[in-house]
Structure formats: structure tokens, C-alpha cells
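Chemist: turn this into a model:
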Amino acid sequence: MKKIFQSISALGLFILSLSACNTGKNQTNQEDSSYSMEEKLEIARLAAVEESGYEVAYEFKEGKAIVYFSDSVGFINPQGKLTVVPGVKEMQNFSLGLSAGKTSDGIACFIDSTGKIVKTFPDYNSVYSFEADGITNFYHKNDKFGLMDKSFKELIPAKYNQTSFYSNGMYIVETGGKWGAVDKSDKVIIPFDYKSLGFMDNAGRIMASKSSGVGFIDRNEKILIPLNYYNFFPFSENRAKFLDETSKKYGVMDQQGKILLAPTYDLMDGSTNGMFIVGNFPIEGGNITKYGYLDSNGKIALPLQYLSASSFDKRGLALVSDSVGQFFIDRTGKRIEPKTDLMVIKTEPFNQGFAKQELMDGTVVYLDGYLRQLRKEDLIRLRGEFFK
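Modeler: From the prediction side, this is the model:
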């Protein structure tokens, strides 16, 4: 599921007053087109959770969302129709029409879109979702990894100790304490000369480390960023944070390796919607860590003034807190507080376009990116409008 940065400071419950729109057909005052398809699918998922009480509901993939309930597992469609999969205790998101999972007896398996177990693997510990080219890896009971295709034929036998998993036509693996990469025929692409290798991102960058340090290479072993840094983190929005060994501070680098921000902050989250969350530990004698935001060039966008901070959602809102409580801000730091006559005791950061809120009476609502509160009946109604 897509990563959403949660509040990075544990806080007690704060009372936050936010607008409570009228329930029923007047709850939303914008056209249906105001929601993206991703948001419509999230409304369908939330409607199913509130309507049926699923313990876990994954995001929709290929028109299906995996759900767990009462020691059972299955999947729903956007209309909320449930397909129970008997004899199965685990399922992963669907990919190419199949879900990797485990039977009730713990045997690795694949389930098709009708809910039928189409293949079991008594000799495997686990199987995983297929990539777009119909290849996936598996974990054998001999504690080794290998590759298979969509016909369940083994392409590479279980021979590797560790893997960063298969993607973009490369299988990054470890054997004999060294990391390298092979293709699906087990032909070596990157020699086994590295202390570690990360997966290759969509820009062709692979995080790599040797005794000299950490940096980035491409699949031809061309050095994109020298391997002499203490610690690096994957690129996000063409920006990467790195950690300085001496100061233990984080800085920011662009995709060409240019340092945009020298190591400055004790805490830093990766760039999301053009903003980094940063924080510094309290100075000696203090006890409060403060958080703020940087822009994509490493410049201060909002000073370190918050007790907690979360990522900005795509509509430009972020949940923060101060000594009084939680509230939303826009990218300029302006406090966003809609009119309200309803008390909210807890708000969670935006996740897939919606922020979960707990009301004083225990009711749960979901705040959308337009600051409209959606109750259970609103979610169900909107699902019916979006997915007839």
C-alpha cells in the first residue's frame, strides 16, 4: 500500500473542533468529479469497513480489496460485494489476476479472482505478488530464494540467501555475504561485489554500498552518486535524504548528487508532495522536540514550531499540533479551522486522501481534502453513486 507518514511525535488526545457538514444528500457540496478515482476507491473501502466491520481492509488493486474478519479472509469489489475464500488464512493484493497467500495449514498458494486456490506449494515458505512481466520470487523451505513465472515454473531455483526482490527485470540477491543482480535466466548483471544493494527505482537508480560507504549506481554499474556516504535513503520526488556519520544530522541531495542542504536536522522524512518534515532534538536541558517543513530545495518553508507534524496531502493540508492541540495547516502555515458545532477528540493524518476522526460520542467520521466530514451513511451513499 502507498506509505503515508504518520505523526512523528506521540501525543495524547487533543480536542479539535472541525466542521461537521449536514448528513444526507447535502453532505457533499461538490460534484462527484471533485474526487479522483483513487479517492472514490478509498471511499468504497471505507464504506465497507464501516458497514461490515472488517478488521483489516487493503486498498483496491485490480478492482479488489483484501479483507480480514472473524478469522476469515476474502476480498470485496467496489460495490462492497464480499467473496469469502475458504481454507485460506493470508492473502496479498491481487496482481495479474492472482493473489499470493497461505492456506489454513500454512502452505504457500495462489488464489484467482473467483476465490479459488489454483496452486499450492508445499515446499515453499512463501510466494509473492507477480510483477508486470509475470515474474515473482519465492521463499523455499530450505531458507533460500528463487524466481518463478506465471505458469509457476521455476526460472531460478532456490539458491540465494537474501533478496531485495525482483523488479524492472533485475533480481537483486545475496550469496556468500556479497550482493549482486541477475536477470530472470540467472545471468549476472551486476557482479557480486557489494555489501548491500537496494531495489532499482523507476529512474534506474540502485542504492549500493561497499566498504567506502553508500551511494547510487545504475544497472551497468555506472556510479551516479559516489559510494562514500555514511547512510542514504531512497529517492522520493527526485530528492534523497542522507545521514552524516560525524554529526548524525540529515541533509538533502538532488538526483545529480548536488547537496541542496548540508546535514542540519536530527530528524527528517522523505519528500512528500514537495515538502520534507524535519525536526531537531531539544537543546541541553530542554524536553520538547520541534518540527517544521522544508521545500524541495531544502529551504525552510515553515519554521520548527510544531510538537508533531504529518505530510501534506495532495490538496495541500497537513495535520500538526502545538501545546493546545491538533489542527490543520496549508502550505503557507495558515491554520485551517472550519466552523463547527461538533467536538472532535482525535484526528489522524491524511491517508489515501482522508483523515480519520473520532468524535466525543465515539462516532468515527472521515475528513476529505475539502474538509468535509463523511459519516458512515455518506460513505455508503457515495459508493453507490460512484460504483453502480
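Chemist: alpha carbons only for contacts and neighbour counts from here, please
Modeler: Noted.
Chemist: can you pull the buried residues of the longest helix anywhere in the chain?
Modeler: Across the chain, the longest stretch assigned as helix under DSSP state H is helix 37-52. Using 16 or more other Cα atoms under 10 Å as the test for burial, helix 37-52 gives 39-50.
Chemist: nearest to Ile135, of those residues?
Modeler: Leu41 (27.1 Å; Cα to Cα).
Chemist: which residues sit in contact with the closest one?
Modeler: 59-60, 78 (Cα atoms under 8 Å, 6 or more residues apart in numbering).
Chemist: most neighbours of all those, which one?
Modeler: With neighbours defined as other Cα atoms under 10 Å, the most crowded of these is Pro78; it has 23 neighbours.
Chemist: to compare with the earlier structure, here is another sequence to fold:
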Amino acid sequence: MKKIGLFVTTVLGLLLSVQSQDLIAFKNAKGLWGFKDKTGKVIVEPKYLYKPSSFVEGRSIISKTYSLKGVVDEKGKEITPPIYYSITNFKHGFATVTKEFVDSVKLKQGKLVRTTVRGVIDRNGKEVVPVIYKELFGDLSNGWFAMATDTLNKKFYYNTEGKIFAVPEGMFIYNYRVDGKKFVVGKNGKVGLIDKNFKELLPFDYSLISPTQNNLLIVGQNNLVGLMDDRTLKWIVQPKYKNISFFQQGYGVFTDEQGLLGAINTKGVVTTKPQFNTIYRIDKTNSALAMYMYKGSDQSGLVDLATGKIITPAKYLMLPYDYDNGIIVFRKDNKKGMIDSTGKELFYAAYDDFSSGFSYNRAWVMKQNKFGFIDNTGKLVIPIQYDIVGGFVEGLAKVRVNGKYGYIDPNGKLVIPQIYLDAQNFESGMAWVKDETNRTYYIDKEGKEVK
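Modeler: From the prediction side, this is the model:
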């Protein structure tokens, strides 16, 4: 059974996610959250129950109560009070929101029924799509529409100005756009492309039109798929594959008519010949590195999809989620080790257990129930001596020896002495601790109590 499925992409264009450089969330000794600027000046006094979300498009989601959320701007001003049950991150200026209410009719019948309704707000907090609908398809981030369904299953199309517009009967608009101006639509079991004026740009002759990276469309016709340029709408590769997956780093995985997997580049040139039963893209951001398996085998190896070069033979048991920053965990003969992206074994069977994730170029290792840390070359850089450790967070890791916790830096230096019965990781410059008298409080990175 193939591990590569047919992907229909619902995300187009650049996600305009920018974390504000002006405001930083912080927590006081009472556990409430507020905002400071880069100089440490308090802009919003702590009053939020939970940590505000990271700023996206200059907006952060805040909570004053357990169930209600609102929005603040990059200056800390509440543009939306906490009245919504949920709020998504803003995308292209819009966010989906929900509210919950008790059905009064059902309540009179002795039944407690909670109903969730949905809508869309813009970055100024205005409800562009009223929060009254049971279903919402599209969130206006596509630059054109959101389709709302009421309790009677009647559908309404809203544009970005909050106005309802009509859609030709039998037509369904998908929630993504092509080249910023073209939209995938369905009609009579086929798909095509139109613009906002419903002008037909590609006829309804296709089984699939799926936008991917690098201005490409994965287009299906007559049970096969090919590649098309989304700007010119000209074929790059005529339909000849069973499947082409979403492109990453300029390469896509294809399935040929014999069911074997290979890779092509954005020009449609085969860079890795079809030979594998499984291909996992493990490095989704920095390279064409992938994990492969042959038919009838559970052994894995590494391949460079850009060149087709086999980096390691298929002799390991590997899981794609065990990859981090150029390092992947492997298993062989019921023992574990690490290799890097060149195929070099960093170590094998050296430890009883270890972390597959690195932070501050450090990952913990365990041997005979004691812990230390290695770097991303596999070198032991902090000796195995601790009873319990945490990962490095904000430059410090909690460690325990003889029942007492303290904190070390990535060089292994003890920055905060081991005097606590319990401790948690740092967050926003503070960590929760319990001292020998069982008193709990927060400390800063110098070990001083936060008042």
C-alpha cells in the first residue's frame, strides 16, 4: 500500500505571518499575562488568564476567562473584546471566530443543548460575515469569498466587503486561489478555473486542479495527472502519472503507471527515477532529503531527490518524525543510533535512550538511568550525571541531582543552584519552582524570586 496520497492543497500564496517585534508577552507572579516592549516597559498590565498567542499580521489572541477570547493589536489595544469562543490566527487580514450559546427552545424542553455558530472578522474586529452560521467554508483569506450555511442548510457567499453575492447554479468554489487571481471551481463532477467575474479560464474538463509551490498546478485528466504552469495555463508535463504529490523545495514525488515512486523538478524533469515503494519527505524546509523504502521491505534509507543519489542503503528502521535539523534516529537489531544527512553514523548503541529533538544544539541522552547531553555531531558535551533533565528552553535546562533541581546552560554550567524540590521549564523569562518549605513561586533567569 502506497504511503503517498493524492493531496488537494488548500493553502495558496504566502502566509503573511509576522511576529511583532514591539511587544513581548510576560507573566507576573500571580500567573497573569501582559505585554512589554523591547525595552522592558510594561505596555499592558498583566490581566490575561492564558499566554497570548504570537503576533500574526499584527494581531494577538488573548483570553481573560477560561472560554472567551479577544484580539489585541501590535500596540496592545484591544480591538476585539473577549466575546468569542474561538479565534483562528489572522490570514490575509481575516480570522474565523465562533460563539457558543444555549438553545433556549431545547432548554424549555428540559434539554441542555449548546450550539456553535461561526463567522469572520477583519483585522479591525469588524464582523464581515455575521457570527450566526452553523458551517463556514472559506475564511476570506482566499481574497474573494466565504461560504456560510445557515440552520436551514441555505448557503450564502460573502465577499471581503461583507456583501452577499450570487454564484451560478451548480457551481462550487473551492477555498483556494491560483496566482492570486484565479479560482478552482467545480461543476457537474469536473473542475475548472475562473476569475472573480466568473470568466472561464480553464474549461470544466479536469478531475483535479491542485495548486502547489513554484507556480505549478497538479492537474488530473483521464485518470492520470500532469503539471501545468499556473500563470500561462500551459502544460509542463502532460498527464502521464498516477499521482504527483505537493511540491517541496522544488521537487515533487510522482507515482508511475507501474506504481513506483520517483521525483521530478519544477520543469517536469525526472531527477529520481521511479524505483521506490515509499518516499517520505523528512526535511520540509531545507533540502530534498527523503527517506525511502523498497517494495516488500521495512528497511529504510536516505535519498537526495534533487539528484537521485542514494545516501544510505536501505538497512535501517527509521521514522520520518524522528528527523530534526539534519539528524535522524535509526533502529537496527533493536538498538538505536543517529545518522546525519550525509549518511554518517554519529553513534550506535551507545545509550539506553536519547531525545530525537535538538534545542540549542543539545539533545539529552540516557545511560544506566543517568542523563547528559550531546551536540548535533553526536559528541557528548555535558557529562552523564543527572537523575532527571529537561530540554533547553530559553537557554536553560532544568536538571535534578539527589532530589534537588537547578538549571544549567548549554555549556553545562550550573546557572541556578540545585535547591528546589520541583521545577518547570522557563517561559517568558520565568520558571515555576517549589522550595524546601513546599512554597511555590516564580524565579527569573538569575534565580531571583519574581515579586
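Chemist: TM-score for these two?
Modeler: With the length set by TM-score structural alignment, normalised by the length of structure 1, the two chains reach a TM-score of 0.65; 332 aligned residues with a Cα RMSD of 5.1 Å.
Chemist: if we can go back for a sec, and the next helix or strand past the longest helix of structure 1?
Modeler: Downstream of helix 37-52 of structure 1, the next assigned helix or strand under DSSP states H and E is strand 56-57.
Chemist: measure the mean distance from that following strand to structure 2 post-superposition.
Modeler: Strand 56-57 of structure 1, aligned to structure 2 and superposed, deviates on average by 9.9 Å (mean Cα distance after the TM-score superposition for structure 1).
Chemist: so how far is that strand off the chain centroid?
Modeler: Distance of strand 56-57 of structure 1 from the chain centroid (Cα atoms, centre = their mean, to the nearest Å) equals 15 Å.
Chemist: elements contacting that strand?
Modeler: helix 37-52, strand 65-69 (3 or more Cα pairs under 8 Å, 6 or more residues apart in numbering; DSSP states H and E).
Chemist: quick one: list the elements packing against the shortest one.
Modeler: Packed against strand 65-69 of structure 1, as judged by 3+ Cα pairs under 8 Å, 6+ apart, are the following elements: strand 56-57, strand 72-76.
Chemist: hmm, back to that, turn the helices and strands packed on strand 56-57 of structure 1 into a markdown table, columns for distance to Phe354 of structure 1.
Modeler: As requested, these are exported to a markdown table (distance: least, Cα to Cα, whole Å):
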| stretch | distance to Phe354 of structure 1 |
| --- | --- |
| helix 37-52 | 8 |
| strand 65-69 | 17 |
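Chemist: so which of the ones you listed gets nearest Tyr160 of structure 1?
Modeler: strand 65-69 (30.1 Å).
Chemist: list of residues touching the closest one?
Modeler: Contacts to strand 65-69 of structure 1, defined as Cα under 8 Å, 6+ apart, come from residues 45, 53-60, 73-77, 91-93.
Chemist: one more time with 6 Å
Modeler: Contact with strand 65-69 of structure 1 is made by 54-59, 73-76, as judged by Cα atoms under 6 Å, 6 or more residues apart in numbering.
Chemist: now for these: which two are most distant?
Modeler: Counting by Cα to Cα, the most remote pair of those is Glu59 and Val73, 14.6 Å apart.
Chemist: want to throw the buried residues of helix 37-52 of structure 1 into CSV with distance to Ser308 of structure 1?
Modeler: Listed next are the buried residues of helix 37-52 of structure 1 as CSV, based on distance: Cα to Cα, whole Å:
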residue, distance to Ser308 of structure 1
Glu39, 26
Lys40, 29
Leu41, 29
Glu42, 26
Ile43, 27
Ala44, 30
Arg45, 28
Leu46, 26
Ala47, 29
Ala48, 31
Val49, 28
Glu50, 28
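Chemist: and the residues you listed, which is closest to Cys109 of structure 1?
Modeler: Taking the buried residues of helix 37-52 of structure 1 together and measuring to Cys109 of structure 1 by Cα to Cα, the closest member is Arg45, at 25.1 Å.
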